[in-house]
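Q: I need the structure of the sequence given here:
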Amino acid sequence: MTLPLADALKGRLIVSCQAPPGDPMRHTDTLVRMALAAQAGGAAAVRVNDPEVVAATVAAVALPVIGLWKDGDSGVFITPTVRHALALVDAGAAVVAADATARPRPDGSTFAELVAAVHEAGALVMADVSAFDEGREAAEQGADLVATTLAGHVPGSPAQSAPDLALVADLAAALPVPVIAEGRVSTPEQAARALDAGALSVVVGTAITAPTALTKAFVTGLAR
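A: Reported below is the predicted structural model:
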């Protein structure tokens, strides 16, 4: 990983500016404004889905953009192929986030091939993993950062209601590349604990940028 980006992210917040299909917030201009709000609040970088939104965010926001492309809703669908990854680089992403779990990719390619293509195109790769062995293998295959994004979301990865700080700590102690804590970080206190566990940086999404989900949580909590 290049030193300038590591320095920019160290001990700081990455905000995931996304919205699920069908959500009223899923509009390019709205998502760009989310990213601008994150920048105004002091975020170090933003994580953005879809090449169109990546390009618009890169044009508007003076922060590194971590791009991903969710294609589908099952199996490997976070930047599943080299084609998806290179489209994000073309859109201006400084870092491409991609599923690096042990599951087969839809086109039969390997994570290592995606990493090589992204590096050749001049960008970095964030490996989204669910388990320790996946993180170790992703680093061996050239990932520049390893994120715990998929912990609890893949068969065999224990579901949790809080960040998997044990996984963060294990990866941070073992890997030669920085570890990013992502997934179910709901409070500033949890984010701080993730840094204490060894994370370079912390990604927060729903707790900051998902008013629909947050409203539903309050509605559920008030139900009698």
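Q: For the rest of this, base every contact and every neighbour count on C-alpha atoms.
A: Will do.
Q: Buried residues, stretch 49-62. List them.
A: Across stretch 49-62, burial judged by 16 or more other CA atoms under 10 Å covers N49, D50, P51, V53, V54, A55, A56, T57, V58, V61.
Q: separation between the nearest residue to T57 once chain neighbours are set aside and E52?
A: Spatial nearest neighbour of T57, chain neighbours left out: V32 (5.3 Å); criterion: CA to CA, 6 or more residues apart in numbering. Per CA to CA, to the nearest Å, V32 is found 11 Å from E52.
Q: again with A181
A: Counting by CA to CA - A181 and E52 are separated by 26 Å.
Q: now do V219
A: Taking CA to CA, one finds V219 at 33 Å from E52.
Q: cool, D99 as well?
A: Here the criterion is CA to CA. By it, D99 lies 20 Å from E52.
Q: Over to R136?
A: Distance check for R136 against E52: by CA to CA, it reads 32 Å.
Q: before we move on, what about E134?
A: For E134, the distance to E52 equals 29 Å [CA to CA].
Q: can you point me to the longest helix in this structure?
A: Counting residues, the longest helix in the chain under DSSP state H turns out to be helix 28-41.
Q: Would you do the same for the sequence below? I want to compare the two.
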Amino acid sequence: MIETLKSNLIISCQAPSDSPLHNPNIIAAIAKACVNQGAKGLRIDSPSHIKAVKKLLPDIPVIGLWKQMGLNSSVYITPRFEDAIAVSEAGADIIAIDATLRNRPNGENMAEIIANIKENLGKPVMADIDTLENAIEAQKAGADFIGTTLYGYTEATQDLIPPNFEFIDKLIKTIDKPIICEGGVKTPQEVRKALDLGCFSVVVGTAITGIDLLAKKFTDVTK
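A: Got it, this is the predicted structure:
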């Protein structure tokens, strides 16, 4: 199943928690619309949404995560092993975690979480990284995929704008794991460029499914 992701598009189907779209059945419907148009994989947040998507689309690979805010940590993408357990039990085929070396809510470290996921849950891990150094550490820890998800979104990279194709090229030449381009991809041309560089696959979210943010962008110019 996971091999079908190679050289293909993964669409992230998520919605802000205060959006009327933040409903498992609606997210599943959006996911099905994306698959109907050729998406080969999905990235889904939270156990309830993952369950709904897998029920509707059992044969489509799902990268699952659980965004946990308010835990007194800047790490929020599947920050604890207990969150990974819930994501796994919901049916995710790959578990995405924040793979930076920042402090986590309960003192676990990135390497421990990756090891526990692989040994106790038997699921591949997508390591969401922000820097080359953290990508190297995630590879050492046993991550199966390295994603550029957090480039531009952490304290260390907040002044950088994704996607950075020079950074992606450096990752591909340095890391001996499949690289998934994610973050800031806005056009079909950028998807093609990432694949031509050698990325395993590309994740697009807001540019396709971010209805709330896209609507706001257009309405803002009318004010």
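Q: now, which of the buried residues of stretch 49-62 of the first structure lie within helices?
A: Among the buried residues of stretch 49-62 of the first structure, the ones falling in helices (DSSP H) are P51, V53, V54, A55, A56, T57, V58.
Q: And the second one, what's its match in the second structure?
A: Following TM-score structural alignment, the counterpart assigned to V53 of the first structure within the second structure is H49.
Q: need the helices for the second structure, in chain order.
A: Shown for the second structure, the helices assigned by DSSP H span residues 24-36, 47-56, 81-89, 110-116, 132-141, 165-174, 188-197, 206-209, 211-220.
Q: Nearest to L9 of the second structure, out of those helices?
A: Of all those, helix 188-197 sits nearest to L9 of the second structure, with 7.9 Å by CA to CA.
Q: quick one: buried residues of that closest one?
A: E190, V191, R192, A194, L195.
Q: May I see these organised as CSV, with distance to G147 of the second structure added?
A: Converted to CSV, the buried residues of helix 188-197 of the second structure look like this (distance: CA to CA, whole Å):
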residue, distance to G147 of the second structure
E190, 16
V191, 14
R192, 17
A194, 12
L195, 13
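Q: Could you work out the most separated pair of these?
A: Greatest spatial distance among the buried residues of helix 188-197 of the second structure (CA to CA): E190 and L195, at 8.6 Å.
Q: thought I78 of the first structure was touching A85?
A: No: the pair I78 of the first structure / A85 is not scored as a contact, 9.6 Å apart, by CA atoms under 8 Å.
Q: Between the two, which is the more surrounded one?
A: Under the criterion of other CA atoms under 10 Å, the comparison of I78 of the first structure against A85 puts A85 first, with 29 against 21.
Q: so what's that one closest to, chain neighbours aside?
A: In space, A85 of the first structure is closest to T79, 5.9 Å off (CA to CA, 6+ apart).
Q: cool, and L145 of the first structure?
A: Once flanking residues are discounted, L145 of the first structure sits nearest to M126: 4.7 Å by CA to CA, 6+ apart.
Q: gap between the one you found and F218 of the first structure?
A: Distance, M126 of the first structure to F218 of the first structure, by CA to CA: 33 Å.
Q: Tell me which of these two has more neighbours.
A: Using other CA under 10 Å as the criterion, M126 of the first structure and F218 rank with M126 on top: 26 against 10.
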